[in-house]
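> Sequence first, predicted coordinates after that:
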Amino acid sequence: MNRPIRVLVVDDDFRVAGLHRDVVASRTGFTALDAVQSLGAARQATKAHAPDLLLVDAFLPDGDGVEFVAAAGIDAFVLSAATDAATVRRALQAGALAYLTKPFDARVLAERLDRYARMRNLLVTDRPLEQEQIDRALAIMHGGAEPATVARSATEQLILEGLGDDEASAAEIAERVGISRATAQRHLAGLASRGLVEVRLRYGTTGRPEHQYVAVRR
């Protein structure tokens, strides 16, 4: 199992920092580190705890949060009340994967975190990436639909690779491959109709049985 994604919140308003940290803590697959209120503390925390993702305010009492993002070399979102185009451009140029204008609903941050996890899951691999995988990762992070350049056969191949020799549900495959559950279910149904995947039922203690998928080895 992959280790949780470690997230550090950097915001000088301790109430806001706490709210953002609580959102992180509520998401499956994430670990919320203790929030910090200054860049000095953020530098110490990054050295001590090696976060995977930073949530950084653009302007902090002891310096520029955007410059910190650029220098940190760590995946980051910029969360700021600043809405001027120059600050947004600077954040994107610094490498920010998302820019959220405060105040925002907790669901907005939760959705961006979930997208980040799916993107990261697709890109954390030692194998060379195909262009379709790169396109899909970018589309996932930035909220686009699955790229039109991704051929159905390419998606199916990714699903079969993600399935491997395991028995897994559509939701588990979706997380491994970095696609939506609906897309995974659609392609798994197509693979099953052609005899490339076997569908099994897993019965729990209550409720309807869950479909499990196993690749058919020839």
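It's in.
> Every contact and neighbour count from this point should use C-alpha atoms.
OK.
> where exactly do the strands run in this protein?
5-10, 30-32, 53-57, 59-60, 63-64, 75-80, 98-101, 167-168, 197-202, 210-215 (DSSP state E).
> contact partners of the fifth one?
Defining contact as Cα atoms under 8 Å, 6 or more residues apart in numbering, one finds that strand 63-64 is touched by 39, 58.
> R118 and A171 touch, don't they?
No. Checked against Cα atoms under 8 Å, the pair R118 and A171 is beyond contact range at 11.8 Å.
> Which of these two has more residues huddled nearby?
R118 (21 against 16; other Cα atoms under 10 Å).
> Surely A174 touches A184?
Yes. Using Cα under 8 Å, A174 is in contact with A184, at 5.6 Å.
> For stretch 125-132, list every residue counted as buried.
The neighbour-count check on stretch 125-132 (16 or more other Cα atoms under 10 Å) flags E132 as buried.
> Below is an additional structure, to be compared with the one above:
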Amino acid sequence: MMRVLVVDDDFMVAKVHSGYVSRAPGFTVAGVAHTGAEALRAARELHPDLVLLDIYLPDVDGLSVLRQLRSGPATQDIDVLIITAARDVETVRGALRGGALHYLIKPFSSSALQAQLEEFATLRRKLHRLAQRSTAGQEDVDAVFGARTPKALPKGLTEQTAELVRQALQAHPDGLSASECAGVTDLSRPSARRYLEHFVAAGRAEVRLRYGGTGRPERQYHWRG
């Protein structure tokens, strides 16, 4: 299980984000903090795998917390995902330079956070495999750094529609056919199928055959949690 420390000055928001984490397969909430000082203390004592870090905190800003996490010998290996309402470019740049894995702007959906948690888990698995070797080849390095960047969509597909299809799949754990996905997303069936097949090719979804009373079995798509 990946252990997550949730840091947010708003008690209700922290509770909501903790719920998102708890529902993500393979993740658990290690602790919750509402100030920068609490976050640093909890990070040292709990040593979570990941910190969900807000920028607007009552004592210090989140970027200061990020820098201290990175410089502390007991916390420098902890990964950080920024979750904030801050939209100014300097804050985004500071988060990137500080070593944050990603930057989610509030408000965001549970599926958006789950997608980032999945990317984090994938990165950790690749790093673990790499640690079993004494040296790394370029292919190994590309695999690790590739886990931190979104995969390019094929020509003709858009990020916005891909996100829509992904949310539809995650909202239907029993799976969707291309026709059912088209009905949920208001896309045409051919368009829905293109996005579904893209997720299958990228390893983000899988296909199972659904057999009816007569005729050919129907392809049913399931998001891989």
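Looks like it came in fine. Remember, predicted model here, so these are calculated numbers, not experimental data.
> shared neighbours, A174 and A184 of the first structure?
Common neighbours of A174 of the first structure and A184, using Cα under 8 Å, 6+ apart, do not exist here.
> sorry, back to before: could you dump the strands of the first structure to TSV with distance to A86 of the first structure?
Compiled in TSV, the strands of the first structure are given as follows (distance: least, Cα to Cα, whole Å):
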stretch	distance to A86 of the first structure
strand 5-10	21
strand 30-32	30
strand 53-57	15
strand 59-60	13
strand 63-64	14
strand 75-80	13
strand 98-101	13
strand 167-168	46
strand 197-202	51
strand 210-215	49
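> quick one, which of those strands is packed in tightest?
Highest mean neighbour count among the strands of the first structure (mean count of other Cα atoms under 10 Å): strand 53-57, with a mean of 26.
> State the span of the second structure onto which that strand is aligned.
Mapped onto the second structure using TM-score structural alignment, strand 53-57 of the first structure spans residues 50-54.
> gap between that stretch and the chain center?
12 Å (Cα atoms, centre = their mean, to the nearest Å).
> Tell me the residue in the second structure aligned with G40 of the first structure.
So, by TM-score structural alignment, G40 of the first structure is matched to A37.
> Now for its match, how many residues are close by?
15.
> I'd guessed it sits against G62; true?
No. At 10.5 Å, A37 of the second structure does not count as touching G62 under the criterion of Cα under 8 Å.
> if I read this right, S179 of the second structure contacts T185, doesn't it?
No. If you go by Cα under 8 Å, S179 of the second structure and T185 don't touch, sitting 10.0 Å apart.
> Not counting sequence-adjacent ones, nearest residue to the equivalent of R27 of the first structure over in the second structure?
In the second structure, the residue matched to R27 of the first structure (TM-score structural alignment) is A24. Of all residues not flanking A24 of the second structure in the chain, Q114 sits nearest, at 6.1 Å (Cα to Cα, 6 or more residues apart in numbering).
> how about that neighbour, what's its match in the first structure?
Using TM-score structural alignment, Q114 of the second structure sits opposite A110 in the first structure.
> In contact with the residue nearest the centre of the second structure, which residues?
The structure's the second structure has its C-alpha centroid closest to Q116; by Cα atoms, centre = their mean the separation is 0.8 Å. Going by Cα under 8 Å, 6+ apart, Q116 of the second structure touches H102.
> ok, 10 Å please
Neighbour list for Q116 of the second structure: 81, 101-104, 122, 148 [criterion: Cα atoms under 10 Å, 6 or more residues apart in numbering].
> swap in V16 of the first structure?
So, once contact is read as Cα under 10 Å, 6+ apart, V16 of the first structure ends up touching 9-10, 22, 35, 102-103.
> could you measure it against A145 of the first structure, distance?
31 Å (Cα to Cα, to the nearest Å).
> which stretches of the first structure form helices?
14-26, 39-49, 65-72, 85-93, 106-123, 131-142, 152-163, 170-177, 181-193 (DSSP state H).
> Dump those into a markdown table; add distance to F59 of the first structure as well.
Formatted as a markdown table, the helices of the first structure follow (distance: least, Cα to Cα, whole Å):
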| stretch | distance to F59 of the first structure |
| --- | --- |
| helix 14-26 | 14 |
| helix 39-49 | 10 |
| helix 65-72 | 5 |
| helix 85-93 | 10 |
| helix 106-123 | 19 |
| helix 131-142 | 24 |
| helix 152-163 | 41 |
| helix 170-177 | 34 |
| helix 181-193 | 38 |
